[in-house]
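**Student:** Got a predicted model here, sequence first, then my questions.
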Amino acid sequence: MNKELLKKIPKVDDLLRRSELEIYIVKFGREMVKETIQDGITKLRQEVLLNKITIDITENGVIDYACSTLDRKEKSGLKRVINATGVVLHTNLGRARISESAQEKLLEVAFGYSNLEYDLTTGKRGSRYQVIEKDLISLSHSEAGFVVNNNAAAVLLALSTIAKGKEIIISRGELVEIGGSFRIPEIIELSGGIIKEVGTTNKTKIEDYAKAINENTGAILKVHTSNYKVVGFTESVAIDQLASLAREHDLPLVNDLGSGLFYSLEDLGLPPEPTVSQAIESGCDIVTFSGDKLLGGPQSGLIVGKKVLIEKMKKNQLTRTLRIDKLSLAVLEQTLKAYLQPDHGHETIPIIRALKQGVTELEIRGNKLSDQLKGNNALSVNLLEDCSQVGGGSFPEVTLPTICVTVSSMNISCHDFSEQLRQCDIPVVCRIKDNQLVFDMRTVQDDELVDLGLAIKKVLKIIK
């Protein structure tokens, strides 16, 4: 029986002549279409041998398989999604959204030439970092500013420049792991530094740092544990104390702030977090922080501090490897300028707006989505008071009051419902709670409500 079925499997050359594949050959090229057909035929042979046939053993069956496979390939890749999770800085969804002014600058720079490394005054080669350095200095109250492609790179560059081959003193409680399994100990080792752990996980005192200093000490590293909290029987050393100790022994103090803030967010009900300028004013020689977290800009690692140290970093061969690209630099420039605008200009930054939204505003948005969905017997739609998260490793213990729209249907399980929403032309990512899909209005934008409503209806086949 299997042999007879195998004989029915169509030939590749015959399939390539079919008119249905002409448009795919134009889009993907003959070789890719051929490989896709061959994959389908291989799969079909295996299914025949296992008596588990899912592909129709006809030319049309294999053609349908090839077309659907190529359609999925065309839709795959980086694309816009609707974030309905309520996690404002969702690392897997690209973290911070950029501002409207940053989008305009991005388009201006992306589709034409720019003065990236060209001095328009002298007509000679310039530095790509000039466009952000003055603004960084103003915002951080530091001597100099610099930027690389992410904060892990910033820490790596700083330590490689300052303390390569020397001991770097750090509290055991600050040997943290950041996103994607990147760990501070490995960053230190990669920089060429030697880890010198002091204290314990829950308690480190100034005496622990002082006892660890010797002739081979290269730097003291302070890592802000923004993505977790140790509570209870704890003790840590204040930055100004560490700065005094570092100065006494003529050692640089490097502070990895992680998220990084230019302004306190306490007026939004969030707990106090050290700002960049506070870290500088407390005596840090170098401060590093991310551009795409609480700052609300593009992926980047910002470095501020002593001019003599930052000038050395610029000459480090790693700088070329870790440098920021022109598109990220354009977005960062506009983001920094927003912070320098008077009258709360930084509130034009989407991350700040998202955190600042009140329950009343969110309820209005929720009602708009509910109105689109109600009147369909296939759906149960309700508003829910719930909690959002800041995300991005920031304020791990903090939740923000929010309004969500809950949706459920007797015709489809929550798991399948959620999965199919992720396969829409504009994918929707939400959360599941109490056997309902939960769409958090804090991270859904007003101009996304129509697309979100249509996606939900399409999955349930309420509309075609």
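**Tutor:** Nice, I can see it. Fair warning: this is a prediction, and the values are worked out from it, not measured in the lab.

**Student:** all contacts plus neighbour counts: C-alpha atoms, from now on.
**Tutor:** Noted.

**Student:** in the stretch 201-350 of the chain, which spans are helices?
**Tutor:** Applying DSSP state H, counting those that start in this stretch to the stretch 201-350 of the chain gives helices spanning 206-212, 239-248, 276-281, 307-315, 318-322, 326-340, 350-356.

**Student:** Columns distance to Asp71 and mean neighbour count on top of these, output as TSV?
**Tutor:** Shown next, in TSV, are the helices of the stretch 201-350 of the chain (distance: least, Cα to Cα, whole Å; neighbours: other Cα atoms under 10 Å):
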stretch	distance to Asp71	mean neighbour count
helix 206-212	59	15
helix 239-248	55	17
helix 276-281	48	21
helix 307-315	46	16
helix 318-322	36	15
helix 326-340	30	21
helix 350-356	34	19
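
**Student:** Against Glu248, how distant is Thr288?
**Tutor:** As for Thr288, its distance to Glu248 is 23 Å (criterion: Cα to Cα, to the nearest Å).

**Student:** okay, pairing it with this:
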Amino acid sequence: MTTDSAKPCYRLPQVEQLLQHQALVVYIEQLSRPLVTQLIRQTLQAIRESQAFKQSGTHGIDVIAAIEKNCQHRLKQRQRSVINATGIAIHTNLGRSPIHPDIWQDVSPLNTGYCNLELTLNDGKRGQRNGLLPDLIQSWVGAEDALIVNNNAAAVYLTLIGLAQGKEVIVSRGEQVQIGGGFRIPDILKMSGCTLVEVGTTNITTAQDYLDAITENTAAILMVHQSNFSIQGFTEAPDIHQLVKNLPYHVSLLVDQGSGLSDESYSSDEHSIRYYLNAGADLVCFSGDKILGGPQAGIVAGNTHLIKTLAKHPMMRAFRPGRIVLSLLESLLIKKLNKQHSGKGVAERLIDAIPETQFWAEQLAQQWQPFARLEQLEAQVGGGSLPSERYLSYGLALQLPGKAQSHLDRLRDLPTPIIGYLNKDRLMVNLSTILEQDKAIFVQQLDHYIRSFQA
């Protein structure tokens, strides 16, 4: 005979009661009370619908543990610092180019108080929000004028819709590319109200190919950066000087340079912004957050008249960045022009430090033997920049008990996640992309992790 005391208990704790539990305080601080409340309700509902609860009630069910699991899962979706041990300096999944700490500190007071974003201090009247940037960009790459938008995709789109809507735009077959997120050049031309005129072949397009395709309805020739792939072997690119020399007055030469390469010396194949401007390109579009190493931004540099036309376009208000982006770019370019270390992009800084990285890798391999082995690896710029370039770098192959994939997953669960990669079922950490400010916590965390196996 079953007594009342043996009956299953179906009473779950109240939401408000659970919100007071000490174990959930940290999640309220990091996720917010409303979001934790929502997760508690979802967890309770899942428990009520489970077969275990229907059969045995709360017996054997740890409600707090179930809520914590859901909170931990959601917490991993929050943006947080990670350590880049992939060997890819500008990693799209990891936030692309990190801002140098000196630059961030430089603009912090400006962005935590009021600033003269659209106020001219000389006369107290409303002014333009670009500050010193056009002058700095002129000193940097020789452009007559410049315009800042929120990314390079916006720069290309604004240029097309502002200068070529309803007209023909000539693009080489080999440059009708798609970059991350489905940004396809033919689609962008269509959305801009332009008619795509295709010339050349996948691997060869000459200056004459462009010139032969020009009509009275042609507004521009668009040259496009190939971003994350390259064509090698039997190829030929147009002589840009010959092209500019023979262009009719009504046709503009627009260049999506993409990467933002300027005076950096670690690429022999990539044409710089200044190269295109000196060759006679009317406008050059490029990223502020790739090789330059600034915040995510798009920069259009070149002819003053065309820049002013774009600045007055109605879409400019949709694409303009805020003061955080503008102030970071301003500080970065001042430091770059003054040849300070903090004015270098992350790729340039890391490539410069490769000899030091080798010494550091040798030390760590010795410290963590037999679980770590020194490896000669390759580093890449990444982020849709310099796809053909590879640089000698150094790192470690971690040989720990169990499967490499499980260790890769566990490194992502560390307080400051370490993002490595697998190569032939080996766990690799490329030390060349670990920032100076991350080195101490990287060593501390990995040392603790490895010592758990030594014990």
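**Tutor:** Here it is on my side, so go on. Keep in mind that what you see is a predicted model, and the values were worked out from it rather than measured.

**Student:** Fetch the TM-score of the aligned pair.
**Tutor:** Here the TM-score for the pair of chains, by TM-score structural alignment, normalised by the length of structure 2, is 0.89; 447 aligned residues with a Cα RMSD of 2.9 Å.

**Student:** one step back: so which of the helices of the stretch 201-350 of structure 1 gets nearest Gly453 of structure 1?
**Tutor:** With Cα to Cα as the measure, helix 350-356 is the member of the helices of the stretch 201-350 of structure 1 nearest Gly453 of structure 1 (20.7 Å).

**Student:** Name the residues of the next helix or strand after that closest one that come out as buried.
**Tutor:** Downstream of helix 350-356 of structure 1, the next assigned helix or strand under DSSP states H and E is helix 359-373. Neighbour-count burial for helix 359-373 of structure 1, counted by 16 or more other Cα atoms under 10 Å, picks out 359, 362-363, 365-370, 373.

**Student:** May I see these arranged in a markdown table, with distance to Pro10 of structure 1 as well?
**Tutor:** A markdown table is the format used below for the buried residues of helix 359-373 of structure 1 (distance: Cα to Cα, whole Å):
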| residue | distance to Pro10 of structure 1 |
| --- | --- |
| Val359 | 61 |
| Leu362 | 57 |
| Glu363 | 58 |
| Arg365 | 54 |
| Gly366 | 53 |
| Asn367 | 54 |
| Lys368 | 52 |
| Leu369 | 49 |
| Ser370 | 50 |
| Leu373 | 46 |
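
**Student:** Mind giving me the packing neighbours of the helix or strand containing Leu5 of structure 1?
**Tutor:** Element membership of Leu5 of structure 1, judged by DSSP H and E, is helix 2-8. Contacts defined by 3 or more Cα pairs under 8 Å, 6 or more residues apart in numbering; DSSP states H and E place helix 2-8 of structure 1 against helix 30-50.

**Student:** Measure the mean distance from the next helix or strand along the chain from the helix it packs on to structure 2 post-superposition.
**Tutor:** Moving toward the C-terminus from helix 30-50 of structure 1, the next helix or strand (DSSP H and E) is helix 59-75. Superposed on structure 2, helix 59-75 of structure 1 shows a mean distance to its aligned partners of 3.3 Å (mean Cα distance after the TM-score superposition for structure 1).

**Student:** Not counting its own residues, what contacts helix 59-75 of structure 1?
**Tutor:** For helix 59-75 of structure 1, the external contacting residues (Cα atoms under 8 Å, 6 or more residues apart in numbering) are 9-10, 15, 20-21, 24, 33, 36-37, 40-41, 55-56, 425.

**Student:** Which one (most neighbours) among those?
**Tutor:** Counting neighbours by other Cα atoms under 10 Å, the top entry in those is Ile37, with 24 neighbours.

**Student:** for that residue, what are its contacts?
**Tutor:** So Ile37 of structure 1 contacts 12, 15, 62-63, 65-66 (Cα under 8 Å, 6+ apart).

**Student:** Output the residue interval of structure 1 matched by stretch 182-192 of structure 2.
**Tutor:** Mapping stretch 182-192 of structure 2 onto structure 1 (TM-score structural alignment) gives residues 181-191.

**Student:** Quick one: closest of the helices of the stretch 201-350 of structure 1 to Lys222 of structure 1.
**Tutor:** Closest to Lys222 of structure 1 of those, according to Cα to Cα: helix 239-248, at 8.0 Å.

**Student:** which helices and strands sit right next to that closest one?
**Tutor:** Checking 3+ Cα pairs under 8 Å, 6+ apart, helix 239-248 of structure 1 ends up next to helix 206-212, strand 253-258.

**Student:** The longest one - contacts with which helices or strands?
**Tutor:** If I follow you right, that is helix 206-212 of structure 1. Helix 206-212 of structure 1 packs on strand 167-171, strand 194-198, helix 239-248, going by 3+ Cα pairs under 8 Å, 6+ apart.

**Student:** The following helix or strand past the first one vs structure 2 - mean distance after superposition?
**Tutor:** What that stands for is strand 167-171 of structure 1. Downstream of strand 167-171 of structure 1, the next assigned helix or strand under DSSP H and E is strand 177-178. Following superposition, strand 177-178 of structure 1 is found to deviate from structure 2 by 1.1 Å on average (mean Cα distance after the TM-score superposition for structure 1).

**Student:** starting at the chain centroid, how far to strand 177-178 of structure 1?
**Tutor:** With Cα atoms, centre = their mean, to the nearest Å as the basis, strand 177-178 of structure 1 stands 14 Å off its chain's centre.

**Student:** now what about the helix or strand following that strand, what contacts it?
**Tutor:** Counting by DSSP H and E, the next helix or strand C-terminal to strand 177-178 of structure 1 is strand 182-183. With contacts defined as Cα under 8 Å, 6+ apart, strand 182-183 of structure 1 is touched by 175-177.

**Student:** Quick one: buried ones out of the residues you listed?
**Tutor:** 175-176.

**Student:** Tell me the residue in structure 1 aligned with Ser287 of structure 2.
**Tutor:** Under TM-score structural alignment, Ser287 of structure 2 pairs with Ser290 in structure 1.

**Student:** Surely that match and Leu302 touch.
**Tutor:** Yes. Taking contacts as Cα atoms under 8 Å, Ser290 of structure 1 lies within contact range of Leu302: 6.2 Å.
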